[in-house]
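Q: No sequence on hand, only this structure:
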């Protein structure tokens, strides 16, 4: 039974490399001639999202602070999909860099149809050891970065042409997760922002939704937040689907929200965590012991 379930999962690789094979669920032309702007598109979920959108006919602009890493990612994505990928240096905390990147994308492609706010930062740390600067930095990247990028792209294109925004969220704030007050607060704010912007920008033909992943293998977050240890210790047995998710599964969630398959969906959060937040333990002593054993340091 387990082997049968594994065979149904979409292809993925642990590294930030393109898939050797890909089995289509939707039409390969689902996003034909669309253009997506993806923050944090050089690695992890952002990289795989760019690949899956491109495999469905979309061109992409991927942005982050590390231009060299983006160029390497862009070359991989274009070689694997045959679509155009434009690497753009930007910092989601600095609106002027977002504006410059957006203008460059519009100059290159002539339009932007989809914005994926994927840039984020996270680590494990108790509130008592969390510095004021560390909390502020996570809020600036996750929350301000999402607002900054959404506002710039809206003003420069979506306001007059419509479009679709997908914010990558998390379930951390749903029940109060230990060691995650910074990221949980930021993602909770983003969930509220998704609803507010969906209401305000709906008349302009803009849909705004979010995707909340669970533990996703092959990502920096998985490594930083204890995913490998949880997998080894059998902690994923508490997840109804009994496993971590993979990056392609998250990309498929974005694909749905970014496509005409969800044309009447806005202001919604699609939780894609295998049921994890409903059932996984949230033991404060256990996570504090885990943090103390190898992660303890002020942030």
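A: That came through, no problem. Predicted model only: the values in this text are computed from it and were never measured. Residues are numbered from 1 along each chain as shown.
Q: rest of the way, CA atoms for contacts and neighbours
A: Noted.
Q: hey, where'd the helices end up in the stretch 101-250 of the chain?
A: 132-139, 145-153, 159-161, 181-201, 220-224, 227-232, 247-258 (DSSP state H, counting those that start in this stretch).
Q: Tabulate the ones you listed in JSON lines, adding columns for distance to residue 296 and mean neighbour count.
A: Formatted as JSON lines, the helices of the stretch 101-250 of the chain follow (distance: least, CA to CA, whole Å; neighbours: other CA atoms under 10 Å):
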{"stretch": "helix 132-139", "distance to residue 296": "15", "mean neighbour count": "16"}
{"stretch": "helix 145-153", "distance to residue 296": "28", "mean neighbour count": "22"}
{"stretch": "helix 159-161", "distance to residue 296": "46", "mean neighbour count": "14"}
{"stretch": "helix 181-201", "distance to residue 296": "16", "mean neighbour count": "20"}
{"stretch": "helix 220-224", "distance to residue 296": "13", "mean neighbour count": "16"}
{"stretch": "helix 227-232", "distance to residue 296": "16", "mean neighbour count": "15"}
{"stretch": "helix 247-258", "distance to residue 296": "28", "mean neighbour count": "23"}
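Q: A further structure is provided below for comparison with the first:
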């Protein structure tokens, strides 16, 4: 897919991506670099981050940096921000991409499972945004925040309730901080992609061979196909660039019309049996263990 932007459209930008070692964050990072940005990746697995940084850099020196950061921990976030500011200079943008999710009947969730998802999505996005925002405000710098959400922020979704709750909270944060921080030249927006396949997320959200319905099915999308990381990257480049400084407080759906036709949620999984859910849990656990092995855990 040909980019609609000049290769230097993000020149001089320094952009942080949380959850940048895998999935959408990793994929978007390479496109930001190819359009002139210096990119910083945060995640919890050093081997994965190192590999993602090398891939995004594409052989260019000094354009991608990484740090091991658990975005649920405010002290770790502040220390990592201090390191970026002192060693590289102020960030110009933050992409809140770190997330956790899996499908499950809500009544089966433990408090620990709920917290693992909601704290990564909600607390991680807020704490990272706050750490960057207070530095921008103190120094009189402009900045841009972009959070990766889902269309569930408008509709809710069965079987992914902790994720839907966390994403809705970040949607509220987007609108609230846009109104509060606009006077400082800080823009706060979000994107809500439809189904874009990434290996680990797809294993967690499509863990059975028997399920043919849900938010990740391309036959539920009016355009009849999945989205691509390239398309998400192009929207991200536009929102992180300087072409429309007047745009703030918006969550933009990029889902091929899925929400309008469905909406695109997991409500149809009510047809799954107890045996189906047992299979789903087993496959989710296998996918999680495989990811840990790949990451050297």
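A: All right, it came through fine. All figures in this text were calculated on a predicted structure; none of them were measured in a lab.
Q: Overlay them and tell me the TM-score.
A: Here the superposed chains carry a TM-score of 0.86, computed using TM-score structural alignment, normalised by the length of the second structure; 278 aligned residues with a CA RMSD of 2.5 Å.
Q: Including distance to residue 39 of the first structure, could the helices of the stretch 101-250 of the first structure go into JSON lines?
A: Converted to JSON lines, the helices of the stretch 101-250 of the first structure look like this (distance: least, CA to CA, whole Å):
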{"stretch": "helix 132-139", "distance to residue 39 of the first structure": "15"}
{"stretch": "helix 145-153", "distance to residue 39 of the first structure": "9"}
{"stretch": "helix 159-161", "distance to residue 39 of the first structure": "20"}
{"stretch": "helix 181-201", "distance to residue 39 of the first structure": "15"}
{"stretch": "helix 220-224", "distance to residue 39 of the first structure": "15"}
{"stretch": "helix 227-232", "distance to residue 39 of the first structure": "23"}
{"stretch": "helix 247-258", "distance to residue 39 of the first structure": "13"}
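Q: closest one to residue 25 of the first structure among those?
A: helix 247-258 (8.8 Å; CA to CA).
Q: Just tell me the aligned range of the closest one in the second structure.
A: Taking TM-score structural alignment as the measure, the second structure aligns residues 229-240 with helix 247-258 of the first structure.
Q: before we move on, what about stretch 176-194 of the first structure?
A: Under TM-score structural alignment, the match for stretch 176-194 of the first structure is residues 156-174.
Q: Relative to the whole chain's centre, how far out is that stretch?
A: Distance of stretch 156-174 of the second structure from its chain centroid, counting by CA atoms, centre = their mean, to the nearest Å, is 13 Å.
Q: Over to stretch 21-39 of the second structure?
A: That offset, for stretch 21-39 of the second structure, works out to 12 Å (CA atoms, centre = their mean).
Q: Now do it: which range of the first structure does it align onto?
A: Counting by TM-score structural alignment, stretch 21-39 of the second structure corresponds to 42-60 in the first structure.
Q: Give the equivalent position in the first structure for residue 190 of the second structure.
A: Match for residue 190 of the second structure (TM-score structural alignment): residue 210.
Q: ok, now how distant is that match from residue 167 of the first structure?
A: Distance of residue 210 of the first structure to residue 167 of the first structure, computed by CA to CA, to the nearest Å: 4 Å.
Q: Identify the contacts common to these two.
A: residue 194 (CA atoms under 8 Å, 6 or more residues apart in numbering).
Q: Show me what the strand ranked longest in the first structure is packed against.
A: In the first structure, assigned by DSSP state E, the strand with the most residues is strand 206-213. Contact here means 3 or more CA pairs under 8 Å, 6 or more residues apart in numbering; DSSP states H and E; on that basis strand 206-213 of the first structure packs against strand 163-168, helix 181-201, helix 247-258, strand 269-272.
Q: quick one, the first one and helix 247-258 angle?
A: Our comparison of strand 163-168 of the first structure with helix 247-258, counting by axes from the mean of the first three to the mean of the last three CA atoms, to 10 degrees, yields an angle of 150 degrees.
Q: For strand 163-168 of the first structure, give me the average deviation versus the second structure.
A: In the superposition against the second structure, strand 163-168 of the first structure averages 0.4 Å from its aligned positions (mean CA distance after the TM-score superposition for the first structure).
Q: how far is that strand from where the chain is centred?
A: With CA atoms, centre = their mean, you get 10 Å for strand 163-168 of the first structure.
Q: again, but for the last one
A: For strand 269-272 of the first structure, the separation from the chain centroid amounts to 12 Å (computed by CA atoms, centre = their mean).
Q: Tell me if I'm right that the match of residue 190 of the second structure and residue 164 touch.
A: No: taking contacts as CA atoms under 8 Å, residue 210 of the first structure lies outside contact range of residue 164: 10.8 Å.
Q: could you list every residue that touches residue 44 of the first structure?
A: 16, 218, 219, 220, 247.
Q: how near is the most centrally placed residue in the second structure to residue 28 of the second structure?
A: With distances taken as CA atoms, centre = their mean, residue 97 lies nearest the centre of the second structure, 2.3 Å away. Using CA to CA, residue 97 of the second structure is found at 10 Å from residue 28 of the second structure.
Q: Over to residue 107 of the second structure?
A: Applying CA to CA to residue 107 of the second structure and residue 28 of the second structure gives a distance of 35 Å.
Q: And residue 146 of the second structure, by the same measure?
A: From residue 146 of the second structure to residue 28 of the second structure the distance is 12 Å (CA to CA).
Q: Equivalent analysis for residue 181 of the second structure, please.
A: 26 Å.
Q: now swap in residue 89 of the second structure and tell me
A: Residue 89 of the second structure sits 22 Å away from residue 28 of the second structure, taking CA to CA as the criterion.
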